[in-house]
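# mind folding the following:
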Amino acid sequence: MSEDLTKIKTVKIIYPQIYAYTLPTIEERKGWVKIGYTERKNIEDRIREQTKTAAIDHPYNILWSGPAKFINKNDWFTDHQLHNYLSKYKRIKRMPNTEWFYYNGYLSQSEEDFQDFKHEIKTQIREQESYELRPEQKVAVQQTLNYAFSHHNAEFLWNAKPRFGKTLTTYDLARRMDAETVLVVTNRPAIANSWYDDFEKFIAWQTNYAFVSTSETLKHRPVMTRDEFKEQMFAGGKERMIAFISLQDLKGAIVFGGSYPKLEWVRDLDWDLLVIDEAHEGVDTLKTDVAFREIKRNFTLHLSGTPFKALASGQFSNEQIYNWTYVDEQEAKENWDNEEGNPYIKLPRLNMFSYQMSQMITDQVNKGSLIEEESHDYAFDLNEFFSTDDSGKFIYEKDIRRWLRTLTTNEKYPFSTKELRNELKHTFWILDRVASAKALYRLLRDDPVFEHYHIVLAAGDGRIDDDQGANEKALDRVRKAISENERTITLSVGQLTTGVTVPEWTAVLILSNMKSPSLYMQAAFRSQNPWEYEKDGEVYQKENAYVFDFAPERTLMIYDEFANNLSTRTTGGGGTTQDRKDNIRKLLNFFPVIAEDEEGVMTELDVSQVLTIPKAIKAREVVQRGFISNLLFKNISGIFASQEAREILEHLNPMDEGRLVPRSQSEAIDTQEVEVDESGEAVVAQEIVIGETQANFGDKIYGEVQQLAENAVEEEKSSVAQEVARTFRNQLTDSAKEIAKENGLRVAVGEKAIQDSANILAREVEVIEKQAEIKQKGGLYNQLSRPFVNKKRHVDFMLSL
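Below is the predicted model:
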């Protein structure tokens, strides 16, 4: 019987145990003890699988078994940790690539060693672990090595989902590349601990590498500065270096385009390997391009779990990309040939539940809203819905209270019953504004259901009012709250959405108009971390993780992009319609989407329901389709045409469905929301309203000041770059139009090709300008610092006499 995916079920009971047995009738196994691990209740079920098949039936002797749990702390372990302990600290001989250990007749010693491990009795201060890469990690390393050895000064991308194990795999690549100098640059300094943890555990004890960093995140860890590294190297210490630097720190240095005299050594060194970690949103600005161009290196590795922009830009060919997606992971989990040793078994499956927020508050929506004594139609928009006034209160507080009540009382919503609340004890809610998070914090604490949850505010300064609150970091507050409370809700505005592991989170609620597929999926994966816990003597393991979305139109757009835009074949609208359907169908196997049908009943969507209007299909093809049959896509809110076409449309008489003549009375067709680009081509806005409800929504209400502020933050382009681009366009546009006509293409195609080329040319000019500015700053810095350098040399000379 197949699993009912419409029901929420996050955990299953497991029984983590270590067992030991011998095979007394097999001569070559005499003196050897098999020490294994199982999560089954009866260990003999697992042992019989190993000793009895259709071809063999070996008698076995069970020596002992016990819970895989440490004695002095509430932590569970696996056989891998125990095996490492037996090899390193007990020096027990191990049969290569097996779980057999040689005790030479002293079989009872194996249980004593097991008890020592549970009590953490070690002969050395720190554990030093060996490692073996998973199959997909080995492929990533080998594919990258092959490319690096045949392409000098090349770049490579690992399109690898969160929890791929990028840090350890990168270290292994550096070792096999025989790199002496490795530079890791990240846009998120908070992940420094992950890099250092793996280095300290797996790399430091068995290599000649030292870890160098001045990151504030690592100030309490025993990392070295550049000077300390040189001092210990001259004293006979480690000779190879792995340096970790934040992108912010790099761009702040004069030698990389900033204003501070630092990191000259980074520019001066010739690096064997540059690693750009989390190369997705934000790591593509002019300043970043300039900074990276100043780094001399032999090879560049880009790491990202969601490289939508990089793939869409065509920066990497298929030969330059290694892919390990969520689907790859779940397929590997499902297809592993046996339970034992499955490295993916603890990775939960993601499930998407999509609700129409407007259906939850429809009665209130139709009444409109009164703002500043004027009546306005209520425009449904998640950011607008959770907007606040100057006093910090929700503008639509009554509607939000109604939504919370629906969330906790209507049986199809995730917090509506005691059973569901027990399944979702710790959840992560994402909003758009700090003020919204603070206002929701107050409402939740006053809610008859959510008042029983500990609410963590991970937004802004983390305080409810300006005059109170602690200076604890957001992640520390979350972990502390979870350790002390049975139920928690974490409210976030951008914080904790990437590179953070909170195993207890079982669901993410998206309560903002988050449009970036990269940021959206990074946030969604926060609930997919493995988790095990014990209650009443039973051990539970997270089996499913959930994403609850309240904007169905956005849900399917993001889903389409996640399925297709992380593949070079279908990114940016590439591939055939069937290719895109196949990608979505495969993703649905492991990431089902549950949404409301026309009667409001939650149902599992199939590929035809998800892929109604793929993001890549041009607007013209959408208009030609005439209508959209999808249970979530009831109407399209725009017609795309030129200005002349708009004027014609606005004077046409509408025609009723099924009739061949127009109405006798003319009604103007509203085209005010239509957007076109410079060439008159239709632009499909990210904010298209697709899910129609009983409500009649009006125009969105935005303040003029807010709009002006958003416009003001745009970076001013170089006037030289603009002039170069303009000249380029003027000289080549006419020729491009002619070429387009000769090849049967629209004129707009030729114009777009020239515009894209002009943009690339303008960016290159900006980079050159910035590099010249860096050289000028560097020269001035050297001139100013030379007197101090000469003075120091004079003092050193005098002291040497």
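# every contact and neighbour count from this point should use C-alpha atoms.
Noted.
# what strand or helix carries Val508?
Assessed by DSSP states H and E, Val508 sits inside strand 507-510.
# check Lys480 too.
Secondary-structure assignment from DSSP H and E places Lys480 in helix 474-484.
# tell me which residues of that helix are tucked away?
Within helix 474-484, the residues that count as buried by 16 or more other Cα atoms under 10 Å are 474-475, 477-478, 481-482.
# kindly report the same for stretch 43-51.
If you call a residue buried by 16+ other Cα under 10 Å, then stretch 43-51 has these buried ones: 43, 46-47.
# is it possible to export those residues to CSV including secondary structure and distance to Glu534?
Listed next are the buried residues of stretch 43-51 as CSV, based on DSSP: H, G, I helix; E, B strand; the rest coil; distance: Cα to Cα, whole Å:
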residue, secondary structure, distance to Glu534
Ile43, helix, 19
Arg46, helix, 22
Ile47, helix, 24
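# the longest helix in this structure is where?
For the chain, the helix reaching the highest residue count under DSSP state H is reported as helix 747-800.
# now find how far off-centre that one is within its chain.
Helix 747-800 has its C-alpha centroid displaced from the chain centroid by 33 Å (Cα atoms, centre = their mean, to the nearest Å).
# now the buried residues of helix 474-484 as TSV including distance to Pro343?
Conversion of the buried residues of helix 474-484 to TSV gives the following (distance: Cα to Cα, whole Å):
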residue	distance to Pro343
Ala474	30
Leu475	27
Arg477	31
Val478	28
Ala481	30
Ile482	27
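# between the residues you listed, which is closest to Val327?
Distances from those to Val327 were compared by Cα to Cα; the smallest belongs to Leu475, at 28.6 Å.
# that closest one and Pro348, how far apart?
As defined by Cα to Cα, to the nearest Å, Leu475 lies at a distance of 22 Å from Pro348.
# how much space between the residue lying closest to Thr388 once chain neighbours are set aside and Leu443?
Taking Cα to Cα, 6 or more residues apart in numbering, and ignoring the residues beside it in sequence, Thr388 has Phe394 as its nearest neighbour in space, at 4.2 Å. From Phe394 across to Leu443, the span is 10 Å (Cα to Cα).
# how about this one, so we can line them up?
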Amino acid sequence: MIYAYTVPGRKDQAWDRTVGQMHTTGTGLIKVGETTKPTAFERIKQQLNTAYPGLRGVDILLEEEAKRSDGSWFGDRDVHRALVTQGISKEQEWFEATLDEVKAALVAVRNGTAYESQRTQDFPMRPEQEDAVAQTAGYFLSQGGGTHAPKVLWNAKMRFGKTFTAYQLAREMGFKRTLVLTYKPAVQSAWRDDLLGHVDFEGWHFVDRTTPVNVADELADGADPLVWFASFQDITGKAAGGGIKERNETLHYIEWDCIVLDEYHFGAWRDGARDLYDPTEKELAEVEEPDDWVTEEDLGLNSKHYLYLSGTPFRAITNGEFTEDAVFNWTYVDEQNAKAHWDDADGQNPYVDLPGMKMYAYEIGAPATEWANDGEFNGFSLTEYFKAQKADPESKSKKVERGTYTFNDETRVKDFLEMLRGKLTEQMKVQLLGVSGKKAPFPYESADFRDAIQHSVWYMADVGSCFAMRDILEAHPYFNGFEIHVA
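Prediction:
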């Protein structure tokens, strides 16, 4: 194993260095060593336990297997050498370096590549990511020469790694020009970091709205692979004179190898049809699950392939927008099955860092459904059920104390809290249990759930309901055992 750590005194030590035209400053010295023991902790404890009992105050920053891509082993001196060649100073095995610089040196030694301080990731694809790339590449190749550019949907949940895998598809297909369009500009950092941080994409370039126009144009004319990231809101926005924004002119002239539509379920785009969802721009209205969907014709751009990414593409699948062989599916169930049935003979389980995930649903019994559909209760609203108001409507104070807000019907809210603990009123027993009388396990009653909800988030309709719920929970004989925060 190669490991890195720092200790009190050294972790706060400032340093600076100048190499060529680059000046770098940082804080903290890092020790880089090696061991044949199973963990870095065991080796470091041998060294430091006397000075730091139980390694209190010692920060273990890194521990990785010291094996090259070809299967041969390397040692800490190889990593030291890679660091020193970059002008990084050392005192014995203590380096004036950042953790990312140490990671980059480790990656360079492992892969036999040139040192590049940005590229600290070298993990491979997981099996399902390889399957997505292989299936999609096969489909794209089989559809070549048609009148319409082929399109594929990845129906994959969070944690699948859609950005990294999309880049691997571009790499597999030899794409030189890839455009990523999204309804959620906030995902920009993930797309940038995956491209610029992984060794597989060395030499690739990333362009976004912050890239100077002349630089973007130069990269677009170059030979290196290019990924251009943009939001629908930006590319459809007009310049002051009414035309296309200057920074977006070039992307309209490029024949893209692939256009990737990220977070496809979040919005639609038809010229002038409706406002677009963009949480970063207050003047744009929020629209979720719209009636219209993007088509290739809507884009006004030229591409040879289209890749759609979404964790919840329900409408697209229901409407039959994609043929069965043009959809790759990956669910949490698939992920957890792969984790549970991984064969250790195939190497380390790649799903070991993905926590278990369990999902439960309650089926509403017929009596409760009939009651809810009855004229008096039809249109039942949780907002109304948990409606709260100021205890003193005349008060102008903005300070919120206990008792400032109260529920309109505190009794039914208390009944609801008791229901969560499996304690049902006679009326609830009739409505929820029906003829069978069989009660489902409730979240704060069943041992199956209790450990899973030591931490939970409750969404209320408004601020008043949040404070009223806090007060009622803190006065409750069971829920007052939790630490309650109003966010």
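# how close are the two chains, by TM-score?
Once the chains are laid over each other, their TM-score by TM-score structural alignment, normalised by the length of structure 2 reads 0.59; 354 aligned residues with a Cα RMSD of 4.8 Å.
# more neighbours, Phe394 and Leu443 of structure 1?
In terms of neighbours (other Cα atoms under 10 Å), Phe394 is the more surrounded of Phe394 of structure 1 and Leu443; the figures are 22 against 19.
# tally of neighbours for the closest residue to Asn111 of structure 2 other than its chain neighbours?
Setting aside the residues directly before and after it, Asn111 of structure 2 is nearest to Ser69 in space (Cα to Cα, 6+ apart), at 5.6 Å. Here the number of neighbours of Ser69 of structure 2 (other Cα under 10 Å) works out to 12.
# thought Ser69 of structure 2 was touching Arg110?
Yes. If you go by Cα atoms under 8 Å, Ser69 of structure 2 and Arg110 touch, sitting 6.0 Å apart.
# which residues in the stretch 151-300 of structure 2 form strands?
In order along the chain, the stretch 151-300 of structure 2 carries the following strands (DSSP state E, counting those that start in this stretch): 151-156, 177-182, 205-207, 226-231, 255-256, 258-262.
# out of those, which gets nearest to Asp194 of structure 2?
Of all the strands of the stretch 151-300 of structure 2, the one in closest proximity to Asp194 of structure 2, counting by Cα to Cα, is strand 205-207 (10.4 Å).
# residues making contact with the closest one?
Contacting residues not belonging to strand 205-207 of structure 2 are listed as 192, 195-196, 216, 219, 224-229 [Cα atoms under 8 Å, 6 or more residues apart in numbering].
# do stretch 143-158 of structure 2 as well
Stretch 143-158 of structure 2 is touched from outside by 132, 136, 139-140, 162, 303-313, 322, 326-332, with contacts defined as Cα under 8 Å, 6+ apart.
# from Thr288 of structure 1, how far out is the most centrally placed residue in structure 1?
What sits nearest the mean C-alpha location of structure 1, by Cα atoms, centre = their mean, is Gln522, with 2.3 Å. Note on Gln522 of structure 1: its distance to Thr288 of structure 1, by Cα to Cα, is 22 Å.
# kindly report the same for Trp324 of structure 1.
When distance is defined by Cα to Cα, Trp324 of structure 1 is 26 Å away from Thr288 of structure 1.
# cool, Gly392 of structure 1 as well?
With distances defined as Cα to Cα, the gap from Gly392 of structure 1 to Thr288 of structure 1 amounts to 37 Å.
# those two: which is more packed in?
Thr288 (18 against 14).
# before we move on, back to that, per the alignment, the residue nearest to the centre of structure 1 corresponds to what in structure 2?
Structural alignment leaves Gln522 of structure 1 without a partner in structure 2 (criterion: TM-score structural alignment).
# A strand includes Gln522 of structure 1, no?
No. Residue assignment for Gln522 of structure 1, taken from DSSP: H, G, I helix; E, B strand; the rest coil, gives helix, which places it outside any strand.
# correct me if wrong: it contacts Thr306.
Yes. Taking contact to mean Cα under 8 Å, the distance of 7.3 Å between Gln522 of structure 1 and Thr306 places them in contact.
# hmm, Glu65 of structure 2 is touching Ile2, no?
Yes. Using Cα under 8 Å, Glu65 of structure 2 is in contact with Ile2, at 6.2 Å.
# so which of the two has more stuff around it?
Set side by side, Glu65 of structure 2 and Ile2 give different neighbour counts by other Cα under 10 Å, the larger being at Ile2 (21 against 16).
# wait, what's in contact with the more buried one?
32-35, 40, 62-66, 75-76 are the contacts of Ile2 of structure 2 under Cα under 8 Å, 6+ apart.
# can you tell me which of those are in strands?
When these are checked against strands using DSSP state E, the ones located there are 32-34, 62-64.
# using the three-state scheme, assign Val107 of structure 2.
Three-state call for Val107 of structure 2 (three-state DSSP): helix.
# before we move on, the earlier item: out of the contacts of Ile2 of structure 2, which is nearest to His485 of structure 2?
Of all the contacts of Ile2 of structure 2, the one sitting nearest His485 of structure 2 is Leu62; the distance, using Cα to Cα, is 34.3 Å.
# number of residues surrounding that closest one?
If we define neighbours as other Cα under 10 Å, then Leu62 of structure 2 has 15 of them.
# shouldn't it be in contact with Tyr3?
Yes. Here Leu62 of structure 2 reaches Tyr3: they are 5.2 Å apart, a contact under Cα under 8 Å.
# list residues touching both of these two?
Here Leu62 of structure 2 and Tyr3 have no joint contacts, going by Cα under 8 Å, 6+ apart.
# any chance you could map the strands in the stretch 1-150 of structure 1?
Counting by DSSP E, counting those that start in this stretch, the segments of the stretch 1-150 of structure 1 that form strands are 11-14, 17-22, 32-38, 61-67, 93-94, 100-102.
# present the ones you listed as a markdown table; the columns should include distance to Phe114 of structure 1.
Formatted as a markdown table, those follow (distance: least, Cα to Cα, whole Å):
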| stretch | distance to Phe114 of structure 1 |
| --- | --- |
| strand 11-14 | 21 |
| strand 17-22 | 9 |
| strand 32-38 | 10 |
| strand 61-67 | 9 |
| strand 93-94 | 15 |
| strand 100-102 | 12 |
